[in-house]
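**Q** no sequence on this one, just coordinates:
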């Protein structure tokens, strides 16, 4: 495997935080091997600009984000406003090319597993059809257990190769809140998917040293060996 798809239960689950942490870890500990980052589709200013700011990727904007739409809406809606189509062939070609030139690729999905990519396909459909090993980010909040169970069910329906779940504190959380709202053992028992760790809330999301440290606390072997 030389690509990993990072998806979430929904928008603002923490996909960018996990992707940034993994990239920071790679930059610090695996610098002898080349890394690529891709946001296949983006609507509005956001993740592509974030990665360009934080990392020296030696990738053009089009290599990071093959399909870019102006309106911060679901891609099929944003594309329609520009009288364009969501051409997934462009994305596939860009991903294939990048995988040939880099040792490892982090691919951050848009929205959640159920988010529409086209009028017919969701992120889950794309992950399944393209056979991308996938990690699911679940935000720590009330309802996290149900979100995890529902999204794993969707992943199985779409035949997604789900390699693990990462919990993410989108707001400051106490240990008790984490245990009560997103108990790793219960989520694993209900989904039969390993929980690879929990990212705490980070006040400074640009602190690459801290992000690399947090990533090192995750079960990274599962994320890079599937």
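**A** Yep, it's here. What you see is a predicted model, and the numbers here were worked out from it, not measured in a lab.
**Q** C-alpha only now, for contacts and for neighbours.
**A** OK.
**Q** how long is stretch 74-93 from one end to the other?
**A** End-to-end span of stretch 74-93 (C-alpha to C-alpha, to the nearest Å): 22 Å.
**Q** oh sorry, the question was meant for stretch 34-52
**A** 16 Å.
**Q** quick one: it to chain centroid distance?
**A** Computed by C-alpha atoms, centre = their mean, to the nearest Å, the chain-centroid distance of stretch 34-52 equals 11 Å.
**Q** how about it: buried residues?
**A** 35-43, 47-48, 51-52 (16 or more other C-alpha atoms under 10 Å).
**Q** what's the answer for stretch 63-73, then?
**A** Counting neighbours by 16+ other C-alpha under 10 Å, the buried set in stretch 63-73 is 63-69, 71.
**Q** tell me which of those fall in helices.
**A** 63-64 (DSSP state H).
**Q** distance to residue 199 for the buried residues of stretch 63-73 - can I get that in TSV?
**A** Compiled in TSV, those are given as follows (distance: C-alpha to C-alpha, whole Å):
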residue	distance to residue 199
63	28
64	25
65	26
66	29
67	29
68	29
69	30
71	30
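**Q** check it against this one:
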């Protein structure tokens, strides 16, 4: 399956940065192959508009994001505010259409693995039910080790196909701070999951050349694992 889900430990972990970096890398080095980007559920403005602005995807906003709610809240709450239902069948159909029509599909989750999709399902449940190979983004900050351990445990308990972890600097960090806050060897030992690399803090997260460079410094082959 040439599909990858980007999820995180929490909101603002860096899912969008990794997704845009991978998309920038793809359109630079695999331009002959078609790319799709999808965010199944979005609450509030942001990601779908960014993807539409940055990349030549030939996708409508509804194809990028089939379920949209105005309030920047958890989807069950945002949907209730609008008197709407969360129609996962609609999102699944949009996902299947893109998967059939694109050589590779990047799917960005909402929130973290434990974030609610409905009153019954979390992002981890959705990743399992849709059979999505998954990369977990862990922000470089105090508590990151515990977050990584807890989220990898949730992924495994839920049956998620977790490929590994990417660390993301949500603010400027020195090499020493990164080593102290997110020691790679310790995280890999505790989670038994590979760390594919570290994304530095980006002053401009829309600079496609910089995003491509950042992606190239990750273990990109293991992340994308693209089969031609």
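**A** Perfect, I can see it now. Here the structure is a predicted model, which means the values were calculated and not measured.
**Q** next, the TM-score between them, please.
**A** Once superposed, chain against chain, the TM-score is 0.99 (TM-score structural alignment, normalised by the length of the first structure); 226 aligned residues with a C-alpha RMSD of 0.8 Å.
**Q** pull up the aligned stretch in the first structure for stretch 183-200 of the second structure.
**A** Across the first structure, the stretch matching stretch 183-200 of the second structure (TM-score structural alignment) is residues 183-200.
**Q** so what touches that stretch?
**A** Applying C-alpha atoms under 8 Å, 6 or more residues apart in numbering, the external contacts of stretch 183-200 of the first structure come out as 18, 145, 148-149, 152-153, 162-169, 172-173, 214-215, 217-220.
**Q** so which of these are in strands?
**A** 162-168 (DSSP state E).
**Q** counting neighbours, which of the residues you listed end up buried?
**A** Here, 16+ other C-alpha under 10 Å leaves 162-168 buried among those.
**Q** now render the residues you listed as TSV, adding distance to residue 204 of the first structure.
**A** Putting these into TSV (distance: C-alpha to C-alpha, whole Å) gives the following:
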residue	distance to residue 204 of the first structure
162	29
163	28
164	26
165	23
166	20
167	18
168	15
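**Q** skipping its backbone neighbours, what lies nearest residue 198 of the first structure in space?
**A** Ranked by C-alpha to C-alpha, 6 or more residues apart in numbering and with sequence neighbours excluded, the top spatial neighbour of residue 198 of the first structure is residue 167, at 4.4 Å.
**Q** for residue 138 of the second structure, same thing?
**A** In space, residue 138 of the second structure is closest to residue 167, 4.9 Å off (C-alpha to C-alpha, 6+ apart).
**Q** for the one you found, give its distance to residue 53 of the second structure.
**A** From residue 167 of the second structure to residue 53 of the second structure the distance is 25 Å (C-alpha to C-alpha).
**Q** what's the answer for residue 15 of the second structure, then?
**A** Using C-alpha to C-alpha, residue 15 of the second structure is found at 17 Å from residue 53 of the second structure.
**Q** who's more crowded, the two?
**A** residue 15 (30 against 11; other C-alpha atoms under 10 Å).
**Q** hang on, isn't the more buried one packed against residue 7?
**A** Yes. Applying C-alpha atoms under 8 Å as the test, residue 15 of the second structure and residue 7 come out as touching, 6.0 Å apart.
**Q** measure the match of stretch 183-200 of the second structure end to end?
**A** This stretch, stretch 183-200 of the first structure, spans 14 Å end to end (C-alpha to C-alpha).
**Q** for the first structure, what spans make up the helices?
**A** With DSSP H as the criterion, the first structure has helices spanning 15-29, 47-54, 61-64, 75-81, 88-101, 123-129, 144-157, 175-181, 184-191, 208-216, 220-224.
**Q** give me the buried positions along the longest one.
**A** By that I understand helix 15-29 of the first structure. 15-27.
**Q** what's the mean distance for that helix versus the second structure?
**A** Following superposition, helix 15-29 of the first structure is found to deviate from the second structure by 0.4 Å on average (mean C-alpha distance after the TM-score superposition for the first structure).
**Q** and for the second one?
**A** After superposition onto the second structure, the average distance of helix 47-54 of the first structure to its aligned residues comes to 0.7 Å, using mean C-alpha distance after the TM-score superposition for the first structure.
**Q** swap in the fourth one?
**A** For helix 75-81 of the first structure, the mean distance from the matching residues in the second structure following superposition reads 0.6 Å, by mean C-alpha distance after the TM-score superposition for the first structure.
**Q** what does the shortest one give?
**A** With the two structures superposed, helix 61-64 of the first structure lies on average 0.6 Å from its match in the second structure, counting by mean C-alpha distance after the TM-score superposition for the first structure.
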